[in-house]
Each structure stands twice: as structure tokens, then as C-alpha cells.
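In: Return atomic coordinates for the entry below.
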Amino acid sequence: MYIAETVKELTDFLEQERTAGKTIGFVPTMGALHAGHASLVSRSVKENDITVVSIFVNPTQFNDKNDLANYPRTLEADAQLLERIGVDYVFAPNAEEIYPEPDTRYFDYPPITSVMEGPRRPGHFNGVCQIVSKLFDIVKPHRAYFGEKDFQQIAVVRAMIEELHIPVELCPCPIVREESGLALSSRNTLLTGEERKLAVNISRILFISVDYAQNHSVKETHDFVVNTLNALNRLDVEYFEIVNACTLQNVTAWTDATEIQGCITVYCGKKPIRLIDNIKYKG
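Out: Presented below is the predicted three-dimensional model:
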């Protein structure tokens, strides 16, 4: 496995691989890797001749400077994990390498970006599109792998791929959960032991709500999830939206769409950690 820190290093290597006719799979990450990332990487290794993983904490997608500063960075451990899985190239640039000058491009894909994370994290999806488009241009992968925990992000990246006519296959991958049901996230490392036990309630209530929804309306299901979680000390639901899985627009009845997803963001703990999750209701 080779770790490249500059664009030139990586592109020189990958040009040789492409010339040899090899397929390239790509997994963009911000590091602090866990079993969820490993599942994406393992799939890429299985489906492609060459796998590239980027590790870059992208400053343009953070609208909270403290969140950026506190984001876990574990490059050495990440590299060891990726080598064990069989990754060929790790791209670990610094910010100056990716942004030698400010990226002034603006990406917006309403109505997908007008809901949920969009208004609550101004500039976040613009930053995501800036970095992902840059990385696609550098790596030029045949396939790119994204985790479904970031359900809205996949929809945004898909819209960007279509707009820019990027020749890459987008490969969504299922959420990986701890045995407790908690969705794996790099932010979980910021939770105390007690907070982690508390956070398990997020997925627990979502799973219960799938059965609840069989005999209750969309509104009743929504209120059940929000009220049950908010009743627990040090859990605070920022939003819970039950949406058309394709358009991400709210549904008011279970017959409104063939695919329906519930997307949630919850603050957990004394120094609140923002956790996201989602669950399929239909489709």
C-alpha cells in the first residue's frame, strides 16, 4: 500500500494503473475509520482491481469551527486498517494541497438540499460537493462508495454527478451498526461510556417505529419517535423527517411514495454530540 500526500504522486500512480486497463474503486473519507468504513473499502477491494481511499478532513463542509477542530484524526491507525483490508493507495493530503486557492464554486440542488441538513448546516453540502468533485477529478474512479448513514449526502452527490456528467458509478452501501444497534460513526469516539448507552436508544426507537408504523399514520409515527427520544434525559431530537426516499420531501401518508425513509438527527450527552441515523419504512 502506498500513501500519497500530493496530487501529483497519486495521479502518476493511477495513470499507470489505468494504462494497464485496471478498474479503480474509490472511498472518500475524513478518517477516524471504523467498521462502517471498512465495509465500504472491502466492497471496493472485491469489485475493483485497484482501491483508493482518501483521508481528508475537509474544512469547507464544516459550518462550526469547533466541530472541525474536534473532529478525530487518527491517520496512523487508519493506514494500518486499510493496509490489512487490501487497499492499494491512500491519499492523505493537507488542506493547502487540495485548496491552493479558495474554491469559489457553488453547488445547490433544491429541493434535495433545502431540507434536513441543508438549512441546519449552511454551506455543508456545498463543501461536500466541492471536495467530492475535486477528488473525483483527481482519482477518476470507475466506482465510488458511500455509506447510507449519510442518506441525504448520497442524494446530493448523485445530483452533482448528473449535473457535471462525471463518469463514475455511485455505489451506496448499507449502514453498519454495533451489536447494540448504534450506527457506526467517527463521532461515536467522542461519547462517554454512559453517553454511548444512551445513544443506543436512537436506533432502538427507530426499529420499534417500523412496527409502530404498520398501524399508525405518518404523523403519529413521527410524534412517537420524537416524543419518546426527547423524554430521555440528555437526548434532544434536532429533527426527524419521514420522507420520499428519492426526493427527500416529507410525506403525509404511507401511500405518498413507493420508497419512504425516516431521517433523524439527535444531540446526545452533556456536551452534546450530534448523531445521525435513518431507517427504511417502505420500499
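In: drop to CA atoms for contacts and neighbour counts, all remaining ones
Out: Noted.
In: Buried residues of stretch 179-193, list them for me.
Out: Judged by neighbour count (16 or more other CA atoms under 10 Å), stretch 179-193 contains these buried residues: Leu182, Ala183, Leu184, Ser185, Ser186, Asn188, Leu190, Leu191.
In: what would those residues look like in TSV with secondary structure and distance to Gly36?
Out: Converted to TSV, these look like this (DSSP: H, G, I helix; E, B strand; the rest coil; distance: CA to CA, whole Å):
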residue	secondary structure	distance to Gly36
Leu182	coil	11
Ala183	strand	9
Leu184	coil	6
Ser185	coil	8
Ser186	helix	9
Asn188	helix	12
Leu190	helix	17
Leu191	coil	17
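In: another one to check against the first:
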Amino acid sequence: MKVFELKKNLEAYLLDFRKSAKTIGLVPTMGALHSGHLALVKQALLDNHVVVVTIFVNPTQFNNSEDLIKYPRTLESDLKALNTLTPDNIVVYAPPVKDVYPQGIVSKQYNLGYIEHEMEGKFRPGHFQGVATIVENLFDIVKPNKAYFGEKDYQQLQIIKKLVEITGQPIEIIPCSILRESDGLAMSSRNQRLTPAHREAAPFIYKTLKAAKKKFGTKSASEVTNWVVNEFKKNKFLELEYFAIADQSTLKPVMRKQKFKKYRAFVAAFAGDIRLIDNIALN
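Out: A predicted model of the protein is given here:
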């Protein structure tokens, strides 16, 4: 497994793959790898000749400076985890900030449309501009044929698709299903920061989403939303930030259910000072 800190060295290494028409897959991560990340890499390995895994805690997507400071950085254990897969076909790019942002840590500005301002966008101003900035940078560096993103960050996935549309980069975006712990909690690097009490309480999020899905079959979106809000009020370990039911493709809030449309429920909640997100397809 090759590990590069500098983009110029990575670009030089990947040049031979491009010349021989071998496909390159990209799995962007911020490290603290778990089974969910490894599932993305496994899928990318099935689809491509070589897979670039980026490990970079991107400062432009953090609107909370304390969260950036506390975000886990575990490069040594991340590399060990990747070595358990097919290391000869994996390339790691783990750069310093100055290699990614040589002109300073600033987000570009994109016209991402409506989806930028709902849900995560409402509560994390500037977040998606930072996400789009780093992903475009990585696309320019790696020039992958395919890039892999998990559906846990479903809104981010839609943002990335919009980014590709805006920039015209010839990259296929591959969505990958949410991986969960045995108790239903969506896998996340932030889970390792949960206290024992909050970790025990956190599966309530998915349990509530599953119940909301069942209710959505017979009740209106507003009735389901009110029920979810009240359920979280009863939970002393979790504080609901938002719950939303939206059109799966546009992410616009549901005003009235329509036949043949797909809907998805989204939730963000705090377990202490750890913010957790999850979502579920409703139909």
C-alpha cells in the first residue's frame, strides 16, 4: 500500500494508471476509519483497478472550531485497517493542510441551489461550501473514474452530485448503503467519542426512525414529525436538533404526500456534545 503526503507525488504515481486506461476509484474520508468506511473501499476495489483513500480532516467544512479540534485523528490505526483489505490496490493520500489549501484555508463559493439550505445547511452554515471545496480539490488531484459516498450523509451525497453537475467533471458518483452497529446505530467516526451512557442511548435514533417509517404509511408528514419530536422530548440523553421528512430527490419538505414519489426522513440529535445524524427511506 502506497501512502502519499504530497499531491504532486500522488499525481505522478497515478499517471501510469491513466496512461494504461486503468480505472481509479476514490473514497474520500476524514479518517478514524470504521467498518462503514471499509465497506466503501471494498466496493471501490471491486469496481476499479486502484482505489485512492483520502484521509484528511477538512477545516473548511467545520462551522464549529471546537468540533474540528476534537475530531479524532488516527492515521496509524487507519492504515492498519486498510491493510486488512487488498493493500496492493490501495493508495492513501494523507496530506497536511497546506498541500490541499496552498493559498490559505478558504472555501470556494458554489451555487448549490435549494438543497444547500435545508436540514444540515440550516444548522451548519457554510458546511456544504466547505464540503464542495474539498471534494472538487480531491477530484482535481485524483481524477477518479468513480467516487464513493455513504448514504448516512444523504444530503451531502446530493450536494456532491450537484457539484459534479456544476463542474462538469466526468466522475460517476456511487452511493453506498448505511452500515449500522448490531444495535442499529449508524456507524460514524464520532461514535467513539460517546460516553458509555450516550452510547447506550444512541440506538434510540434509529429505533425512532423505523417507527416513523411505519407511521408514515397511515399518517401525514406533520403527524409523524410531531410524534418524533415528542418522543425525543422524553429521552433525557438525546436532544433533537431537527427531524424532517423530504422528497428523496429534491430534499424539499413534504407538504402533502403524493403517489409515486419517494420520501426520506432525516434526523440530527446531540448526545452530550456529540452530534449524530441518520436517515431512512420511508417508501
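In: Let me know the TM-score between chain one and chain two.
Out: In this superposition the chains share a TM-score of 0.96, using TM-score structural alignment, normalised by the length of the first structure; 280 aligned residues with a CA RMSD of 1.1 Å.
In: Could you single out the nearest of the buried residues of stretch 179-193 of the first structure to Ile3 of the first structure?
Out: Ser186 (21.3 Å; CA to CA).
In: Show me what Gly126 of the second structure aligns to in the first structure.
Out: The equivalent of Gly126 of the second structure in the first structure is Gly123 (alignment by TM-score structural alignment).
In: And Thr218 of the second structure, by the same measure?
Out: Aligned against the first structure - with TM-score structural alignment as the criterion - Thr218 of the second structure pairs with Asn215.
In: ok, how many other residues are close to that match?
Out: 10 (other CA atoms under 10 Å).
In: Check Ile273 of the first structure too.
Out: 18.
In: Roughly how far does it sit from Arg187 of the first structure?
Out: According to CA to CA, to the nearest Å, Ile273 of the first structure stands 7 Å off from Arg187 of the first structure.
In: Spit out the contact partners of the aligned partner of Leu198 of the first structure in the second structure.
Out: The alignment partner of Leu198 of the first structure in the second structure, by TM-score structural alignment, is Ala201. Residues in contact with Ala201 of the second structure, defined by CA atoms under 8 Å, 6 or more residues apart in numbering, are Phe237, Leu238.
In: What count of nearby residues applies to the spatially closest residue to Val57 of the first structure that is not a sequence neighbour?
Out: In space, and not counting its chain neighbours, Val57 of the first structure is closest to Met30: 4.6 Å by CA to CA, 6 or more residues apart in numbering. Using other CA under 10 Å, Met30 of the first structure has 18 neighbouring residues.
In: what sits against Leu26 of the second structure?
Out: Going by CA under 8 Å, 6+ apart, Leu26 of the second structure touches Ala44, Val51, Val52, Val53, Thr54, Val142, Pro144, Asn145, Lys146, Ala147, Tyr148.
In: my bad, should have said Ser107 of the second structure
Out: Here Ser107 of the second structure is in contact with Thr60, Gln129, Gly130, Thr133 (CA under 8 Å, 6+ apart).
In: Looking at the contacts of Leu26 of the second structure, which two lie furthest apart in space?
Out: Thr54 and Asn145 (15.2 Å).
In: Counting neighbours, go ahead and name the busier of the two.
Out: Counted by other CA under 10 Å, Thr54 of the second structure and Asn145 do not tie: Thr54 has more neighbours, with 22 against 19.
In: What distance do you get for the aligned partner of the more buried one in the first structure to Arg143 of the first structure?
Out: In the first structure, Thr54 of the second structure lines up with Ser54, judged by TM-score structural alignment. The spacing between Ser54 of the first structure and Arg143 of the first structure, counted by CA to CA, is 14 Å.
In: Ok, Leu40 of the first structure next?
Out: Per CA to CA, Leu40 of the first structure is found 11 Å from Arg143 of the first structure.
In: higher neighbour count, the two?
Out: Remark: of Leu40 of the first structure and Arg143, Leu40 carries more neighbours, 24 against 20, as counted by other CA under 10 Å.
In: Would it be right to say that the more buried one lies in a helix?
Out: Yes. Per DSSP: H, G, I helix; E, B strand; the rest coil, Leu40 of the first structure lies within a helix segment.
In: In what element of secondary structure is the residue lying closest to it once chain neighbours are set aside found?
Out: In space, not counting the residues next to it along the chain, Leu40 of the first structure is nearest to Tyr145; the distance is 6.1 Å by CA to CA, 6+ apart. Assigned by DSSP states H and E, Tyr145 of the first structure belongs to strand 143-147.
In: neighbouring contacts of that strand?
Out: Counting by CA under 8 Å, 6+ apart, 24-28, 36-37, 40-41, 44, 154, 168-175 sit against strand 143-147 of the first structure.
In: And stretch 48-61 of the first structure, by the same measure?
Out: Contacts of stretch 48-61 of the first structure (CA under 8 Å, 6+ apart): 17, 22-31, 41, 44-45, 68, 71, 75, 87-95, 123-128, 130-131, 139.
In: That stretch: which residues count as buried?
Out: 48, 50-61.
In: go on, stretch 130-146 of the second structure?
Out: Across stretch 130-146 of the second structure, burial judged by 16+ other CA under 10 Å covers 130-136, 138-139, 142-146.
In: for stretch 164-179 of the first structure, same thing?
Out: In stretch 164-179 of the first structure, counting by 16+ other CA under 10 Å, buried: Ile166, Val168, Leu170, Cys171, Pro172, Cys173, Ile175, Val176.
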